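Enquirer: Structure of the sequence below:
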Amino acid sequence: MQRKQTRPIQIDKITVGGGAPISIQSMTNTRTDNVPETVAQIKRLLDAGCDIVRIAVPDMNAAQAIAAIKAAVEVPLIADIHFDYRLALAAIEHGVNGLRLNPGNIGDADQVAAVVKAAKKRRTPIRIGVNAGSLSKEMLARHGGSPTAEAMVESALKHIRILEKHNFNDIKISLKAHDVPLTIRAYQLMSEAVDYPLHLGITEAGTVRSGVIKSAVGIGALLAQGIGDTLRVSLTGDPVEEIHVANEILKSLGLRQYGPTLVSCPTCGRCQINLVDIAEMVEDKLKLFKKPITVAVMGCVVNGPGEAKEADVGIAGGKGEGLLFSKGKIIRKVPEDELISALFAEIDKLNKEANN
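Expert: Okay, the predicted model is just below:
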């Protein structure tokens, strides 16, 4: 898949843009000044495969907590700032690795200059983030009264020009809406207009059930066009779920190898085991594994090993029993109530062999 070439920026140890691997982001939903809870959640995000973590900085207590959080975790931290330039300055002072900040919202030119000066000194990139729902009244009026892709791009370019005026180019851009076609069009237009790296996402996507679909369609469509350098799947719920979904989106497009890939059949009248429960239990247990491996859970022995012959390991159901197989070759028959344990024993065996 050919990706659009963008200029690289550095967020601590992570390169965004310039052909670097697409990074996965999420945002904590704890109070940032509650350092133990925030650190615990960040560690869970890292265990799931998160590359960059954003934290809310609504007040000075949150900004001052950044140093303690950074001392406890090894991950690039982005401070989410709205309006108050003093919070941006404090976040930079306490070691944050990036800002999510729209300079046009600060207002005062001297305050913008102060933030840019501090960001330059610490080499702290800034993300311009435009959401369709927060476009200014003036921008909406210029574009017929409702959010359009053109209005989103124009708004982002307005913020970008403020930073460029200060000779600041460590910029990445996001253009998010809950409307998938609108989001896709906005990113397409921005990709044609600039070479800054793009942060993909569908904002306010919804719960895990509905948000996964919207995010997969919107983000996946853009990635398939070669657009996007980093992404966040925005879901209402545990942010760790965002990482699992983001990993699956990237894996499905061949853009990342991380953790297991589950292959399972949709079941049919030949299936004589409780495949749905088995597949869900296997999927849940696989979240603990980080190495790339393809695992198959198939409904019958007629097609199972054949249709899933590329799987590193798999099981196929029968009547009261099933087959354990690897790369299409049958290893042995296993009683139904031992299928999952036999499957994971084989996975452990393969992992040990790979480590030797």
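
Enquirer: only C-alpha atoms for contact and neighbour calcs from this point on.
Expert: Will do.

Enquirer: what about L182, neighbour count?
Expert: With neighbours defined by other CA atoms under 10 Å, the count for L182 comes to 21.

Enquirer: Find the nearest non-adjacent residue to R7, please.
Expert: G18 (4.9 Å; CA to CA, 6 or more residues apart in numbering).

Enquirer: what about that neighbour, neighbour count?
Expert: G18: 17 surrounding residues under other CA under 10 Å.

Enquirer: T6 is in contact with that one, correct?
Expert: Yes - using CA atoms under 8 Å, G18 is in contact with T6, at 5.0 Å.

Enquirer: mind checking the SS state of the residue nearest to R7?
Expert: In three-state terms, and counting by DSSP: H, G, I helix; E, B strand; the rest coil, G18 is coil.

Enquirer: I'd like the structure of this one too, to check against the first:
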Amino acid sequence: MGGIPGWPGSAIFPGAICRQSFGPSSGPWDSFCVVRCSLAGETAVVELKRNPTRTVRIGSISIGGGHPIAAQSMTATHTQNVAATVEQANALHAAGAGVVRIAVDSKKDAAALQAIRAGTPANLAIDLQENYRLALDVAPYVDKLRYNPGHLYHHEPTKPWQEKVRFIAGVAEEHDCALRVGVNCGSVDPAKKEKFAEDDSLGPMLASALEHCELLDAIGFTRYAVSLKDSDPQKVIEVNRRFAEVRPDVPLHLGVTEAGMPPDGIIKTRIAFEQLISRGIGDTVRVSLTVPNAQKPEEIAAAHAILADIAAGRVRSVVDYGLSSLNIISCPSCSRVENEAFIELAKQVKEMTAYAKDHAITIAVMGCRVNGPGETDDADLGLWCGPTHVNLKRRSAELGAYSYDAILPKLREELDKIIGGRA
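Expert: Purely as a prediction, here's the structure:
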């Protein structure tokens, strides 16, 4: 059978052994596939159709429209370090990345794109972060622009978000770029969140994605994909299913944000991918892992392995993620990380907290000040890393900033308080 040990069975019939043959195309998960499942001596043949999404071209590849699912990753180098960024982009491309994403936070980052473009054949996507106007500087050198609706209100806060999206779409149209509307659980526009119940984290994400689709459609720009990401695989499954029900025509990029270190991060991601792709949902994927820079191609290898297992029927339907044990989430690292000690800290947190493995507690370790403050709000304990200090939180409450050398004892102290309070 192969696949990842511990994951037998089928997304069609739990416990079944399945094999699949494909439709007219040769790549895995093209327009349809046929699944043959054997359960208790009976054989069932099921045809699984992918959502009829529109085709979106990203440089030399196309997604949606029955094209093979593409694996993506993101550079973790400092973008201004052209040599290092080119080296990593080429390593990811060589590993089979259909798209390589690069973060751009400043004019200096943007200025590096021309040289980066000259040094790599990879299809490049740019993460615009908070300054949407940087689209104009980077678009001539890339194939896709990604913006986060929840970040648009930061820059020029009095300007309507609709004007900012029109600007980005206009730049993309002029320079032959695709767009991705990237909605993240921890950075939804506060004005949008206020319209939903406090415990409803998916409603604001879904509403944000849909209204951006409506605007892009209205202005005649349809060369876009959408992503809706959370660190909880079950929420990723739910919000993407809900989106696909309303907009089955829009290509979806799948991922579990801050999935963490392998093998845990791979397993969390696999849970979401199996459920969604087995339902025909998903056109590109990323496995976000907290690994050292030199190991970033492991994200592509993991994505390909998961896709191959799903295509071969080596899958299992996971109905309940079941956070009945310690859950450590951590971001995959990128150029926004201001201290490389973050990756080692994530490993140390996992090792130090092993004694609490039987407690349903979530600890989040985030690498930067862009997403860290918001994306640790839902964790029992959250750490987001700055250049010299690590900020510790309990849910949304700030507990203080501590040096990298002092944070682990303080984290243990707070963890023990939570465990003691539940005894």
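
Enquirer: picking that back up, map the residue nearest to R7 of the first structure onto the second structure.
Expert: Residue correspondence, TM-score structural alignment: G18 of the first structure in this structure matches G65 in the second structure.

Enquirer: what's the answer for G218 of the first structure, then?
Expert: Counting by TM-score structural alignment, the partner of G218 of the first structure is A272.

Enquirer: any idea how far that match is from L202 of the second structure?
Expert: A272 of the second structure sits 15 Å away from L202 of the second structure, taking CA to CA, to the nearest Å as the criterion.

Enquirer: For the two, indicate the residue with more neighbours.
Expert: It is A272, of A272 of the second structure and L202, that has more neighbours when counted by other CA under 10 Å, with 25 against 22.

Enquirer: would that one count as being in a strand?
Expert: No - judged by three-state DSSP, A272 of the second structure forms no part of a strand; its state is helix.

Enquirer: could you list every residue that touches the closest residue to it other than its chain neighbours?
Expert: For A272 of the second structure, the nearest residue in space outside its immediate sequence neighbours is P233; the separation is 5.1 Å by CA to CA, 6+ apart. For P233 of the second structure, the contacting residues are 256, 268-269, 271-272, 321, by CA atoms under 8 Å, 6 or more residues apart in numbering.

Enquirer: aligned partner of P233 of the second structure in the first structure?
Expert: Mapped onto the first structure by TM-score structural alignment, P233 of the second structure lines up with V180.

Enquirer: quick one, strands of the stretch 201-350 of the second structure?
Expert: Using DSSP state E, counting those that start in this stretch, the strands found in the stretch 201-350 of the second structure span residues 224-229, 252-255, 284-286, 327-330.

Enquirer: Correct me if wrong: S234 of the first structure contacts T203.
Expert: Yes - at 5.9 Å, S234 of the first structure counts as touching T203 under the criterion of CA under 8 Å.

Enquirer: For those two, indicate the residue with more neighbours.
Expert: When S234 of the first structure is set against T203 and neighbours are counted by other CA under 10 Å, the residue ahead is S234, at 28 against 23.

Enquirer: Relative to G119 of the second structure, how far out is the residue nearest to E375 of the second structure when sequence neighbours are not counted?
Expert: Leaving aside its chain neighbours, E375 of the second structure sits nearest to G186 (4.1 Å; criterion: CA to CA, 6+ apart). As for G186 of the second structure, its distance to G119 of the second structure is 34 Å (criterion: CA to CA).

Enquirer: any common contacting residues for G18 and T6 of the first structure?
Expert: Residues touching both G18 of the first structure and T6 (CA under 8 Å, 6+ apart) are P197.

Enquirer: Please report how far I419 of the second structure lies from E413 of the second structure.
Expert: With CA to CA as the criterion, I419 of the second structure and E413 of the second structure are 10 Å apart.

Enquirer: Excluding chain neighbours, what is closest to the residue nearest the centre of the second structure?
Expert: Central residue of the second structure (CA atoms, centre = their mean): G255, 3.5 Å from the mean position. Of all residues not flanking G255 of the second structure in the chain, R286 sits nearest, at 5.2 Å (CA to CA, 6+ apart).

Enquirer: could you pull out the helices for the stretch 101-250 of the first structure?
Expert: Ranges of helices in the stretch 101-250 of the first structure, per DSSP state H, counting those that start in this stretch, are 109-122, 137-142, 149-165, 180-193, 208-224, 239-252.

Enquirer: thinking again about what came up before, between G186 and G119 of the second structure, which one's more packed in?
Expert: Neighbour count, other CA under 10 Å: between G186 of the second structure and G119, G186 has more, with 21 against 16.

Enquirer: What's the more buried one aligned with over in the first structure?
Expert: Checking TM-score structural alignment: G186 of the second structure goes with G133.

Enquirer: do N90 of the second structure as well
Expert: Correspondence of N90 of the second structure to the first structure, assessed by TM-score structural alignment: K43.

Enquirer: Isn't its match up against V75?
Expert: No - if you go by CA under 8 Å, K43 of the first structure and V75 don't touch, sitting 9.2 Å apart.

Enquirer: Contacts only, for the match of N90 of the second structure.
Expert: V73.

Enquirer: Quickly note the distance from it to G49 of the first structure.
Expert: Separation of K43 of the first structure from G49 of the first structure (CA to CA) stands at 10 Å.

Enquirer: R57 of the second structure: how many residues sit nearby?
Expert: Residue crowding around R57 of the second structure was assessed by other CA under 10 Å; the count is 18.

Enquirer: Might one say that it is in contact with R223?
Expert: Yes - under the criterion of CA under 8 Å, R57 of the second structure makes contact with R223 at 7.4 Å.
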